[in-house]
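Enquirer: Need coordinates for the below:
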Amino acid sequence: MKKIGFLSFGHWSESPGSQTQSAADTLLQSIDLAVAAEELGADGAYFRVHHFARQLASPFPLLAAVGAKTSRIEIGTGVIDMRYENPLYMAEDAGAADLISEGRLQLGISRGSPEQVIDGYRYFGYVPADDSTDADMARQHTDVFLTAITGARFAQPNPSPMFPNPPGPLGIEPQSPGLRDRIWWGAGSRATAEWTAEQGMNLMSSTLLTEDTGVPFHQLQAEQIERFRKAWTDAGHPREPRVSVSRSIFALTDDRDRAYFGRGGREGDQVGVIDNTVARFGRSYADEPDKLIEQLAEDEAIAAADTLLLTVPNQLGVEYNAHVIESILTHVAPALGWR
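Expert: Alright, predicted model coming up:
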């Protein structure tokens, strides 16, 4: 059995073919797609976070709204760039969104991806300390955030407060029990996956890795997952971790599918440069259901993960993206033993 959800980048544009002409369109349709996905039997609604772009950015209002409109589906991010975050304010937002959704928040965080602007986190007021990098800053923010959501009490109370305080130092409120176990790190390499395990976070792996060993992407990603699980065991954490991978997968079941994706999805991996580092990008999948099943059966990383996130073309609208999700759940997942 495998949990299957969707991952939306939340693009909008004024181009004639876009069903999301504005930020309002994207936000409201994101809620509607989560509701539709839950009704179809999908397991998760995840949203990408990009700053300084016509894409979804501030995630917590959206997550809270989705949580209020749904009752079962997991809601999450893939991923929040921790270089930009006030970790204590984020802890408050995350606790509130998790309580609204009654414990369904699955929060993906990371050092982030290449940006729309140079050092965009500086505009948000965050600058790496001397002799440290932006990645170090992201991990420091993460440490503060994780400490806060586990109930640490560190703030000296006012001796003359507006409202009575409990004894001792104060911590961030609200607290949501179990949230710490539902934090994921977006790891772009095998070494980062091992660090993720050591920190006790779940592993979120996407369609690129910032390294290349010459083997196919899905095999390199499967090795990343294997190393993560070994490091988790070595760290002695008491619970079982979770692992997600994301893929662009389209079952060609009608004329719309063939018009949009009938000529794509059969290419192989690509190797390029990202952040001045050689990276390997995984392929997309688009084919008739029977052929798609054969191709996906060979993807070792999907087989190793417990959660699969389907990247959806959100600008094609809610109805079509619900169809994309339903096609995978109906025509592909059962044959592969995912459902």
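Enquirer: From here on, just use CA atoms for contacts and neighbour counts.
Expert: Noted.
Enquirer: and the gap between the residue positioned nearest the centre of the chain and residue 177?
Expert: The centre of the chain sits closest to residue 78, judged by CA atoms, centre = their mean, with a distance of 1.7 Å. Distance, residue 78 to residue 177, by CA to CA, to the nearest Å: 22 Å.
Enquirer: Would you do the same for the sequence below? I want to compare the two.
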Amino acid sequence: MKSLGFLSFGHWSPSPHSGTRSAGDALLQSIDLAVAAEELGWDGAYFRVHHFARQLASPFPLLAAIGARTQRIEIGTGVIDMRYENPSYMVEDAGAADLIAGGRLQLGISRGSPEQVIDGWKHFGYEPAAGETEQDMARRGTELFLERLSGQGFAAPNPRPMFPNPPGLLRLEPHAEGLRERIWWGSASNSTATWAAQLGMNLQSSTLKWDETGEPFHVQQAKQIRAYREAWKAAGHSRQPRVSVSRSIFALVDDRDRAYFGGDERDGDAFGILEANTRAIFGRSYAAEPDQLIAQLKQDEAIAEADTLLFTVPNQLGVAYNVHVLAAILEHVAPGMGWR
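Expert: Got it, this is the predicted structure:
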């Protein structure tokens, strides 16, 4: 059995053709979809974070609100760009959201992808240190975030504090016990997957990665997952890690599905240049009648390797239609795949 979650980019557009026309719509509909997904029996509600875009951006108010409205479903991100984050403030925000949710936060973080503006992190007040790249800055912030998330004291107390202190060095509050083990790293390469394993983070692998071998996307992604697990074992961690992959998967069960997705299936990988001298490979999307869809998914090596599968949802088509999409997966696909 796999853990099944949805992944929303939280797009919104003032277009009359959009069912999500404002930032408020995107946020409130995200909460409603998470509540409905829990009622259907889904395992996770995950949200992408993009800055300077008509998409979801600041995740913690949304995660806390969903945590207050739900009881069981995991609540996560995929991913937060660490080039934009203050690690200490993030520890406090994440701790508060996790406590509100009763320990259900699954926080995906990464060094980020190309953004809407040039060097957007500079507008948030962050700069790489001398000799650093922006990727180095993100990984340095991640290591500090993980260190302070552990709950160990590090700050010397004021000898004349406003309120009494516990003995010893002080930690950031509120502390969420166990959250350190529920941090995921979004990796686009084998090397950063190995680095994440060494630091004891779970692995998120999306619908793109760097084209490192020329093989089909799902084969490269499966090899990335195996390399991650080997590095995890070599690091000697005591717990079992979790690994997620994300896919665009639609079961065509009525005329609406066929109208929206029946003619748009991308049945092969695609390639693009996201950064200078680096070719990315993008995995295919899946849209087919249930029996055909099951047969296709059984050929995806990375889906077979992962324990968690995130389904991207077309959030601008509205909550009701997305509930239909999620229900169709559970009813018509999950049993045939052995996921339920």
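Enquirer: Fetch the TM-score of the aligned pair.
Expert: After superposition, the two chains reach a TM-score (TM-score structural alignment, normalised by the length of structure 1) of 0.99; 339 aligned residues with a CA RMSD of 0.7 Å.
Enquirer: quick revisit: packing partners for the helix or strand harbouring the residue nearest to the centre of structure 1?
Expert: Element membership for residue 78 of structure 1 (DSSP states H and E) is strand 74-81. Of the remaining helices and strands, those touching strand 74-81 of structure 1 by 3 or more CA pairs under 8 Å, 6 or more residues apart in numbering; DSSP states H and E are strand 44-47, helix 59-69, strand 105-110, strand 183-186.
Enquirer: Swap in 10 Å and give it another go.
Expert: Contacts defined by 3 or more CA pairs under 10 Å, 6 or more residues apart in numbering; DSSP states H and E place strand 74-81 of structure 1 against strand 3-8, helix 23-40, strand 44-47, helix 59-69, helix 87-100, strand 105-110, strand 183-186, strand 202-205.
Enquirer: Adding mean neighbour count, write the ones you listed out as CSV.
Expert: Below are those laid out as CSV (neighbours: other CA atoms under 10 Å):
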stretch, mean neighbour count
strand 3-8, 23
helix 23-40, 20
strand 44-47, 27
helix 59-69, 20
helix 87-100, 21
strand 105-110, 24
strand 183-186, 26
strand 202-205, 28
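Enquirer: out of those, nearest to residue 265 of structure 1?
Expert: With CA to CA, the closest approach to residue 265 of structure 1 among those belongs to strand 3-8: 17.7 Å.
Enquirer: what's the angle between the closest one and strand 74-81?
Expert: 50 degrees (axes from the mean of the first three to the mean of the last three CA atoms, to 10 degrees).
Enquirer: so where in structure 2 does strand 3-8 of structure 1 end up aligned?
Expert: Strand 3-8 of structure 1 corresponds to residues 3-8 in structure 2, going by TM-score structural alignment.
Enquirer: compared with structure 1, how much does the matching stretch deviate?
Expert: Once fitted to structure 1, stretch 3-8 of structure 2 is off its aligned match by 0.4 Å on average (mean CA distance after the TM-score superposition for structure 1).
Enquirer: now that stretch: how far from the chain's centre is it?
Expert: Distance, stretch centre to chain centre, for stretch 3-8 of structure 2: 9 Å (CA atoms, centre = their mean, to the nearest Å).
Enquirer: next one: stretch 34-49 of structure 2
Expert: Once both centres are worked out by CA atoms, centre = their mean, stretch 34-49 of structure 2 turns out to sit 13 Å from its chain's centre.
Enquirer: what's the span of it, first residue to last?
Expert: By CA to CA, the extent of stretch 34-49 of structure 2 from end to end equals 16 Å.
Enquirer: Where in structure 1 does that stretch align, residue-wise?
Expert: Under TM-score structural alignment, stretch 34-49 of structure 2 corresponds to residues 34-49 of structure 1.
Enquirer: Three-state assignment for the closest residue to residue 262 of structure 2 other than its chain neighbours, please.
Expert: Distances taken as CA to CA, 6 or more residues apart in numbering put residue 287 closest to residue 262 of structure 2, at 6.5 Å, once the chain neighbours are dropped. Under the three-state scheme (DSSP: H, G, I helix; E, B strand; the rest coil), residue 287 of structure 2 adopts strand.
Enquirer: Residue 160 of structure 2 now?
Expert: Assignment for residue 160 of structure 2 (three-state DSSP): coil.
Enquirer: What's the local residue count around it?
Expert: 8 (other CA atoms under 10 Å).
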